[in-house]
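Engineer: Pasting a predicted model and its sequence here:
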Amino acid sequence: MFTGPVFFENRADAGRRLAQAVAVEAPPEPLVMALPRGGVPVAFEIATYLRAPLEVLIVRKIGAPGHQEFGLGALVDGEEAELVLNREAVRLVRPPRGYIAAEAERQRAEIARRRVLYLGDREPHSPRDRNVVLVDDGIATGGTIRAAIQALRRTGVRSLLLAVPVAPASALASLRPSVDGIVCLSTPAFFRAVGLHYRDFEQTSDAEVMTLISRARAGGCDDA
């Protein structure tokens, strides 16, 4: 893990550089799982390099009333969408009665929409009893990725390796007990936002996600 300032040209560049580091740590026959949308271009490069299947794990943040960036938890897709709450954040905010349930239902609809777009009629790869490499384009507070980790653990993964280009050291320290390993290229001493470490951090579109998933399957990386 490096602590110096690392600037990536874009998510694909970050993915190619991250892939080489992941290859050293990755267990046999990994399943690469990406948090869409921004994690998919990074994960595509890793899956291609490892010749591993690429899957998406759709996670939607449950934001606080009037402050959507402050996460109260997240809804994680799976055989059944799972709500993972940050109990400390909920106690701090004290959202109105029924707010979390209503917000979860709204995010459940968005998960369903994205699942149809990204998967179509394809059955997703199950992480159960698999060596999973979980990928995003970076971590800020770690709330969303923490929910994803908890949900994956409950599915019965064999092992879980977290791979991100950039994250604050404090966030990684809080996540380390929950995973079997972490690969991160940069942990800036003064961390402000993920996007500041990319020259091009344009929002990833649904169309790009769909294209990369199709390319992964066509390239033979989706057969395992």
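Structural biologist: It's in.
Engineer: Every contact and neighbour count from this point should use C-alpha atoms.
Structural biologist: Will do.
Engineer: would Leu18 count as being in a strand?
Structural biologist: No: read with DSSP: H, G, I helix; E, B strand; the rest coil, Leu18 is helix and lies in no strand.
Engineer: for the helix or strand harbouring Glu208, packing partners?
Structural biologist: In the assignment (DSSP states H and E), Glu208 maps to helix 206-218. Of the remaining helices and strands, those touching helix 206-218 by 3 or more C-alpha pairs under 8 Å, 6 or more residues apart in numbering; DSSP states H and E are helix 39-50, strand 54-56, helix 99-119.
Engineer: take the one below as the second:
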Amino acid sequence: MFSDRIEAGQRLGARLAAAGYERPAVYALPRGGVPVALEVARALQAPLDLVLVRKLGLPYQPELALGAVAEGEPPAVYINDRVWRFAGVSDGELEAVKRRELAELERRRARYLEGRERVSATGRTAILVDDGIATGATARVALRALRGARPRWLVLATPVAPPETVEAMAQEADEVVCLATPAPFHAISLYYRRFEQLTDEQVVAYLAEAPVEAPGPPAGEG
């Protein structure tokens, strides 16, 4: 049981700091993952960024998930082939949904990070953080987006997740760090004493507190 996301992040940060990762960069899944990731970034003295993910809903039934898309270069897309075939969605309709959701991801990045540059995962230890993982659907597509940036090592870190999800995520990340793996697993909120919904304003405030990476030495020095 964690008292709140801050305490969970401090405990997770202590575990990760002991690993001695080379050139770590921390990536949060908003909204709930942001305060956890902030404490991890502080523990590692690492820069903090986001990986934003959106559900891809059916064109005529948006609440039913066809898959998900995560921002990245290139964006990572996960499609549930069984739903796609059953729904009869055309390639053109799928592309239209993807474009719309990617535009929304860009809008949210501008809102949360207020124009700050992205933190490149290339050649670094990229650490994806959430406040808890249930099925792993969102984490999976976010990990694939980070993998596309060619990190040296890819870590998924979370305070709590069911053991079967940890096992499944080990196929996507180079390493999974999870403080608690209760079985049977219930809703993530049950493992926190305080688990309030976060607002966009709170997310912006947390991100503003993140460590700033010092610039490297000028060419020819260091």
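Structural biologist: Noted; the coordinates are in hand. The shown structure was predicted, so the numbers you read here are calculated from the model rather than taken from an experiment.
Engineer: Export the helices and strands packed on helix 206-218 of structure 1 to JSON lines and append columns for mean neighbour count.
Structural biologist: Below are these laid out as JSON lines (neighbours: other C-alpha atoms under 10 Å):
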{"stretch": "helix 39-50", "mean neighbour count": "26"}
{"stretch": "strand 54-56", "mean neighbour count": "27"}
{"stretch": "helix 99-119", "mean neighbour count": "16"}
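Engineer: Including distance to Ala173 of structure 1, could the ones you listed go into JSON lines?
Structural biologist: As requested, those are exported to JSON lines (distance: least, C-alpha to C-alpha, whole Å):
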{"stretch": "helix 39-50", "distance to Ala173 of structure 1": "21"}
{"stretch": "strand 54-56", "distance to Ala173 of structure 1": "25"}
{"stretch": "helix 99-119", "distance to Ala173 of structure 1": "28"}
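Engineer: Glu202 of structure 1 is nearest to which of those?
Structural biologist: Glu202 of structure 1 lies closest to helix 39-50 among those, at 11.8 Å (C-alpha to C-alpha).
Engineer: corresponding residues in structure 2 for that closest one?
Structural biologist: Using TM-score structural alignment, helix 39-50 of structure 1 corresponds to residues 33-44 of structure 2.
Engineer: average offset between the matching stretch and structure 1?
Structural biologist: When structure 1 is overlaid, stretch 33-44 of structure 2 sits 0.5 Å from its aligned residues on average, using mean C-alpha distance after the TM-score superposition for structure 1.
Engineer: Just checking the distance from that stretch to the centre of its chain.
Structural biologist: 12 Å (C-alpha atoms, centre = their mean, to the nearest Å).
Engineer: Residues touching it, excluding its own?
Structural biologist: Stretch 33-44 of structure 2 has contacts (C-alpha atoms under 8 Å, 6 or more residues apart in numbering) with 5-6, 8-10, 12-14, 16-17, 24-28, 47-48, 129-132, 203, 206-207, 209-211.
Engineer: Buried only: go through those for me.
Structural biologist: 5-6, 8-10, 12-13, 16-17, 24-28, 47-48, 129-132, 203, 206-207, 210-211 (16 or more other C-alpha atoms under 10 Å).
Engineer: Touching, Gly57 of structure 2 and Val97? I think so.
Structural biologist: Yes: under the criterion of C-alpha atoms under 8 Å, Gly57 of structure 2 makes contact with Val97 at 7.5 Å.
Engineer: now the helices for structure 1?
Structural biologist: 11-25, 39-50, 87-93, 99-119, 143-155, 169-175, 206-218 (DSSP state H).
Engineer: Of those helices, which is nearest Gly78 of structure 1?
Structural biologist: helix 143-155 (8.3 Å).
Engineer: ok, average deviation of the closest one from structure 2?
Structural biologist: Mean for helix 143-155 of structure 1 is 1.1 Å (mean C-alpha distance after the TM-score superposition for structure 1).
Engineer: so what secondary structure elements neighbour that helix?
Structural biologist: Helix 143-155 of structure 1 packs on strand 59-64, strand 67-76, strand 82-85, going by 3+ C-alpha pairs under 8 Å, 6+ apart.
Engineer: how near is the nearest residue to Gly72 of structure 2 once chain neighbours are set aside to Thr122 of structure 2?
Structural biologist: Distances taken as C-alpha to C-alpha, 6 or more residues apart in numbering put Ala145 closest to Gly72 of structure 2, at 5.4 Å, once the chain neighbours are dropped. With distances taken as C-alpha to C-alpha, to the nearest Å, Ala145 of structure 2 is found 12 Å from Thr122 of structure 2.
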